[in-house]
Every structure is written in structure tokens, then in C-alpha cells.
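>>> test case, fold it:
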Amino acid sequence: MERPIVDKIMTSQGSKDGVIKGGYSHPIPLELLFIIFLRLPAKTLARCVCVSKLWASIIRSQDFITSFQSQSRILFFIRDYYQTRFENRFFLSNQQEGTSFFLSRTTCHVSDSRSRCRQPQEVNGLICCGYGTSPVIYNPTSGKSLTLPRIYLGQNVGPYVENILGYDPINEEYKVLSMTPLPGNHSSDSIIPYKEHKVFTLGSEGLWRMVECNTIHCPGTISVCINGVLYYGAYVGESMKQRSLVRFDVRTEKFGFTKMPESVQTLSYYSSTLMNYNEKIALAYSTGYDTYELWVLKDEWSKMCFSTRLWTQPCIKFNVEGITRMGEIILTPRYGGEFYAVYYNLVTKQFRKIDIEGYKSPGGVVVSWEYAETSTMLL
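Below is the predicted model of the structure:
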């Protein structure tokens, strides 16, 4: 741990030799406390902030939050459908040991058919589950949720609302971008232009406010937030047939658009996955039963290819769910049965498997992320 954070904490809490105001001597060095706290789950940290002002100042410091969130593991999300609701189950895995454990569960009411098709999106340990006029921010670690103010629809817009979560690291603000489509055929597979765009800042007492977007488009992928920019794939053009990458700067609240590669222009976003590849935006999709392409945007688009043909169990069709910071592609079986995930290393070409013991997925939506438990007091 760097010394400056210790000095800053002790400046406000007492002397550097561990003597706290009021004559109380703390027996544990601050450096050791910092390390111990890093090894605790977020649920325990939430209780630790009540022990003393010193503990609270360490846990709530930005240096600690940054270090804590860098200890990412894989979060498995499993959705079970019922007639009027669906349940989200979250499992957290240890990448090195290949084990997993149940983290929490949340129940959401089904407001429309499209809610079944939408998967949550994770930013800094918080998940945006909302699809509709009352978006919900959920913390799988604590099991707590926050329902945002209702979005009131304007005239000549469709009834469905899509909401995505972003984070501005400069101002340390979370914002939700809400998009509402034009009226039309809103079946789960329809492509409808989105007209209204609104933003809400978490932790504020303000209302939803309108933001301007001069390019009519329809979101087609999940969103990914990298360094204060929200990315998502979209359909653009008069006929909504062109594929483009949308960039939304969370701080300035401005939109930008980048054309997708030519080979992606005929692709259905349904079979693709947007992801964070070494702090660069990337798009992966299947080109055959066991072959895949990964497009990465640096200064321009570049392509990598990989295959699951050498996996020990042949004839398994996988979905690409994401990628770890170590460069391992996360794959899950497309069809039901015992649930597991396979990690494929793009460099060594090796596979490894992680099971969720005792749980069977009957074909429900299965998603996984590289997840950092959050110690934020927001939820």
C-alpha cells in the first residue's frame, strides 16, 4: 500500500504512531488493516465501517475502493422465468480454484415481453436490471437495490424504455442513460429507431433530463463502460440496416458513432457479444458451429479468430459471454443441462472449466462477467 493514503487517513484521525484522539491506541498497523480489509467480502466491509471512524475512513477512501474493485472474479448470472416475474441468481467464482458460491438473488416483475430478452449490465460492481419506466440498480454483493424515479414518456414515443448504466471516473458519478423508441411494432425481434434520450445521475435529488442525439439509432447489444465512455452496438441509417458502434461520454453526455467492420454489417447483434478487451472495446461472434471472430477497436478495427474444436467434449455449442483481464474468453453452453463455464486462453489455446455445483439451467438466460465486489456505500 502506498504511504500517502496512510498519511491522509492519520491526518484526520490521529497521529501516525497509531494513537487516536481520545487516548485510544490501535494495535494494528494501518498498512496491515488495509491488506486485511482487501481480503474481506463487501458484506463484511459494510459492517466494519460501523466499528470506528478510522476503519470507516480507510474503507471509504478512493484508494481502497479502487484497490478493492481491482480484485475481480467471475459473476455468473442465471435467470429463471415465471409467468409474472423472473428471478436473477448470482454466483461468484474463484478463477484460480475453479469453484463458485451463491451470492444473492433478486426478483423482478415482468412488465413486458422484452424484459425477458434483456440481460443485466454491470459497472463497478453495480448492475442495472431495468428495462422499462422504473429502472432498478442492484448490488449483488449486498443484495440491496435502488429503484430510480419513474420516467415519464413524451408524445409520439413507444411504450418501451431501455436503460443502461455508466460511470464517470473524473467526477466519480454514476449515470443512467434512458432511451425510448418511436411508436411501431415492438416485438422482441423488431428494429425500431429510438427517439428520446434522458439521463439521471445517481445520488442526486434531480430529475431525468433530456440529452440530444442527432443520429437516430436502435440499440442492438449490451453496453460496456470503459474509462468513462459507454459503448453499445446499434442499427443506424434510414432503413436501420447499418451497424455502428455508439459512444456516449458519461461526463459530457455527448454521443459519437463509429462504423462497424464490413463483415459485421450483415450480422445479427443477437449472436454477438460486446466486451472490454484490455481497456479496448471488442465484439465477438460465432462464424460457425465452433469457430468465432473477435474484432478489437484501437485506432482501427483488427480481427482475431479462435475455435472451440479442441474442447474435450465435442458437439457443444457455446455462447461467448465476455473476457477476463488475463485474456481468457468466457464461454457457456448454449443449451440447458448442468451449468458450467469454459475459459479459453487466446495465447496458450488452452481450456479450463468452472462448475456451479448442484444447479441445472433448463435453458434460461446465462450471462457472466469479470466482476469486482463493490464497497461503495451507494447500495
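
>>> going by C-alpha atoms from here, please, whenever you check contacts or count neighbours.
Will do.

>>> how about the strands in the stretch 151-300 of the chain?
162-168, 173-181, 194-201, 209-210, 217-219, 224-226, 229-236, 242-249, 254-259, 272-277, 280-286, 291-297 (DSSP state E, counting those that start in this stretch).

>>> how about TSV for those, with distance to Asp17 added?
Shown next, in TSV, are the strands of the stretch 151-300 of the chain (distance: least, CA to CA, whole Å):
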stretch	distance to Asp17
strand 162-168	36
strand 173-181	35
strand 194-201	41
strand 209-210	50
strand 217-219	55
strand 224-226	40
strand 229-236	42
strand 242-249	44
strand 254-259	49
strand 272-277	43
strand 280-286	44
strand 291-297	50
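
>>> before we compare anything, build this one as well:
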Amino acid sequence: MSVTEDRLPIISRRSKRTKISPNGVEENSFQIPIDLVFEILLRLPAKSVAACRCVSKLWGSLISRQDFTELFFTKSVHRPKLLFTCRKDGKLFFFSSPPDENSSADSLVSFSSSCRVSRPINGLVCLERDVKKTNETVRVICNPSTGQCLNLPKPTTTWSGLRIHNFFVYEPIEKQFKLLLSCGIHEHLVLTLGTGELSWRVIEPSKPHCIHRLSNICINGVLYYPATDMSSTDDIIVCFDVSSEKFRFITAIQGFIQAGHDGVLINYNGKLASLVSKRSRIVDRRSKSIELWVLQDVENQECIKHTYVLPTWWQDIVGTGCYTFVGVTRSKEFMFSPWYQTVPFYVFYFNIEKQTIRRAAIRGMEALQGHTVLTFLDHVENVKPLSLCFS
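Got it, this is the predicted structure:
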């Protein structure tokens, strides 16, 4: 990579500097070339890059430059990681790990109060934290890799006593992050980040619906989640267009809808899909097969069902563990992860084309043994200041 002088006008390109010591003797000091600084920083994990901001004002300025943060983000997209969250003693811990066999998880950040966490988007997550002193719920956008946080304004609602569902979403064309709140009855609230003064807007879906649980996925600017139609009590899949902020509903294909309610919604090659086993999102030694339901056409509500039989030795490799679906990797492997931190901690990959299963041991989280773990695929490290993420 070559960094031209006009791209970094604040940094000298000289590699050698001469100064006069107090006794009148010339001394030479060498600066690291900017090209080399860039290459060094691009090879570091995001947590280390964030620490490098404190090296000097020069380094802090360099790391905050938009051209550097964009380049780092682009490289991170091609080397995604696993992200783990785990709760213990009222704290929420974040870890990341490369998706390779027998890797070690890096501890990222932790929060001192119990939180609910969203699926990560472009390296960011939304935390919902209950503040006991004020009996309020605070929502925070957090970058687990750098520890940066942004407190969001409190919504003014009359939803007292109702369970509010949070959906952190992203619109890729306009590059906008939004937060959708729903109490599962009538009105919803939307907050667009990066619009100056943050304010909530009220939107009303054409079909009032009740949300049972937060199995959701955002694909190409559309949020999908399972719900029940309040007027007919039928199960449906809700489609929320992040750009237009309009709702649509999948109602006609009951097999796909049922799989979406019982299993886990995933992104399968850019299409909405669901993984389910025995009408459940759990797999264990008793599981015989896995169903993959893929929505082929949203407008015409057409889907395809694939059934994959697990090998006979599946029960021997998983033992007595209980695993949940995480998603499908870029190499078309189904990934399963334990509900709880175990020692050793294994994640499993089922290759649907080769009909093979491999497991990977993740070290570094042993202190959280016995506590609930959430696992996410394709986590991207992001060193952008939050102000640039939402600009």
C-alpha cells in the first residue's frame, strides 16, 4: 500500500531528522515512515488499535482519519470473527475469536450492569440496560472492539409495564443505522442515528402484531422477525423496510412461517431462511436431521425446504451437550454453539455439501463456566469513532 503526501498532510514524510544536543553535537533521530505505520496498524486487532490512540497526538490523529478507518473496516470484512457475549454476576462480557479450529478468544469489554444485547451490525451492538436506582431502561450503542459507547435518548412512550423489543438495523444504500422499538401492540418508534439531534418518530404498522421472542435478522436493509397477527391470532413473519419504514407481512406459506417461529432466522446467501430441528432451535445427541427453509421469493411468498440428515456418529461427537443454531458460514457450514459456557467449549460446523462435521475448541472463557453464552457469526472489527459511523 502507498500513502501519498496529500492524503496525510499533517504528517511529515521525512524518515531522518537532525537536531543539536545541548553540548553542540549533531544527533540523528529516525521516524517510522507513514506507509509502514499504516501497514503495522492494519495488522493489529481493533482493541490494540484503540490503545494506540494514546501513543501520541500524531498517532491518535492518524487512527481517527476516515481513510484509515475505512481501510481497516474493509480488511476486517474479509477476516470476520466470532463474537461471544456472556453474563456473570450482573456483568456482560464480550469476547471475539477467529473462526478457526482450536482458537483463543480475546477479552474485549465488559459492562457492570445486566444488559440485553442485539445482533452486531458492522461491528456495533445495541445494549438495553436496566438502571435499578432510577427504575429506567437505558439504550446504548457500543463498539465491543474499542469500548466506545453512545447513550441514546429515552423514548417518550405510554408503554409502562409492557415488554419493549429492540431491533438494531442498518440500511446499506444510505448507510444509516436505526433503532426500532415495539411493545408488540400498535405503534412503533424509530430512531435514526447520525441526524443531528436524535429524536424518536412514531410509525404504525398496518397489521398490529405481538412479538414472542427476539429471533430476528436484517438482510439487505430489511428486518425480519416472527410475530402473531393480533386480529386473526395467526403466526406471521414481519418484514420491516429500514429505508421506507414500511411493514409487509409473510402470511401464506405456513411451513416457512412455522419454521421461523420454532427455529432461528438466518441470512442464507442474501435470502431469508430458517434452521430448525424437531420444531426447535436446539440440537443435541437425539437430533437426527436439520431442516433449512429458504424464502425464494418475498413477493410471491415462495420457499424451498431442504432436509439434511446428520451422520450416525453425530451423537458420539456432541456427547450430552445442548447446542443452538448460530447460522451458516461463508463456506456453507451450519454452525452450532452451546447455550452455556463449558470447559472445554466447543463449537460445531456441519458441512452440508460434504456431509462432514468438525468441531473447534475456543479457549479463554473458562472463568465464565456455567453461564449463558450467545454466539454471533461474521463479527467485523470497527475502529471508526462513533461520530464517523453515524455520519
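
>>> circling back to that earlier point, and Arg89 of structure 1, which of the strands of the stretch 151-300 of structure 1 is closest to it?
Closest of the strands of the stretch 151-300 of structure 1 to Arg89 of structure 1 is strand 162-168, at 19.8 Å (criterion: CA to CA).

>>> thinking again about what came up before, of all the strands of the stretch 151-300 of structure 1, which lies closest to Leu378 of structure 1?
Judging the strands of the stretch 151-300 of structure 1 by CA to CA, what sits closest to Leu378 of structure 1 is strand 173-181, at 9.8 Å.

>>> other SSEs contacting that closest one?
In terms of contacts (3 or more CA pairs under 8 Å, 6 or more residues apart in numbering; DSSP states H and E), strand 173-181 of structure 1 is packed against strand 162-168, strand 194-201.

>>> quick one: secondary structure of the residue nearest the centre of structure 1?
Per CA atoms, centre = their mean, the C-alpha nearest to the average position across structure 1 is that of Glu122, at 1.8 Å. Classification of Glu122 of structure 1 using DSSP: H, G, I helix; E, B strand; the rest coil returns strand.

>>> thinking again about what came up before, need the winner for burial among the helices and strands packed on strand 173-181 of structure 1.
Mean neighbour count, computed with mean count of other CA atoms under 10 Å, is highest for strand 162-168 among those, reaching a mean of 25.

>>> mean per-residue distance, that one to structure 2?
By mean CA distance after the TM-score superposition for structure 1, the fitted strand 162-168 of structure 1 averages 1.4 Å away from its aligned residues in structure 2.

>>> excluding its backbone neighbours, what's nearest Glu353 of structure 2?
Sequence neighbours aside, Lys332 is the residue nearest to Glu353 of structure 2 in space, at 7.7 Å (criterion: CA to CA, 6 or more residues apart in numbering).

>>> picking that back up, so which of the strands of the stretch 151-300 of structure 1 comes closest to Ser93 of structure 1?
Smallest distance to Ser93 of structure 1 across the strands of the stretch 151-300 of structure 1 (CA to CA): 19.1 Å, for strand 272-277.

>>> any idea how far the closest one is from the chain center?
11 Å (CA atoms, centre = their mean, to the nearest Å).

>>> packing partners for that strand?
strand 224-226, strand 280-286, strand 318-323.

>>> ranges for the helices of the stretch 51-200 of structure 1?
Using DSSP state H, counting those that start in this stretch, the helices found in the stretch 51-200 of structure 1 span residues 53-59, 62-69.
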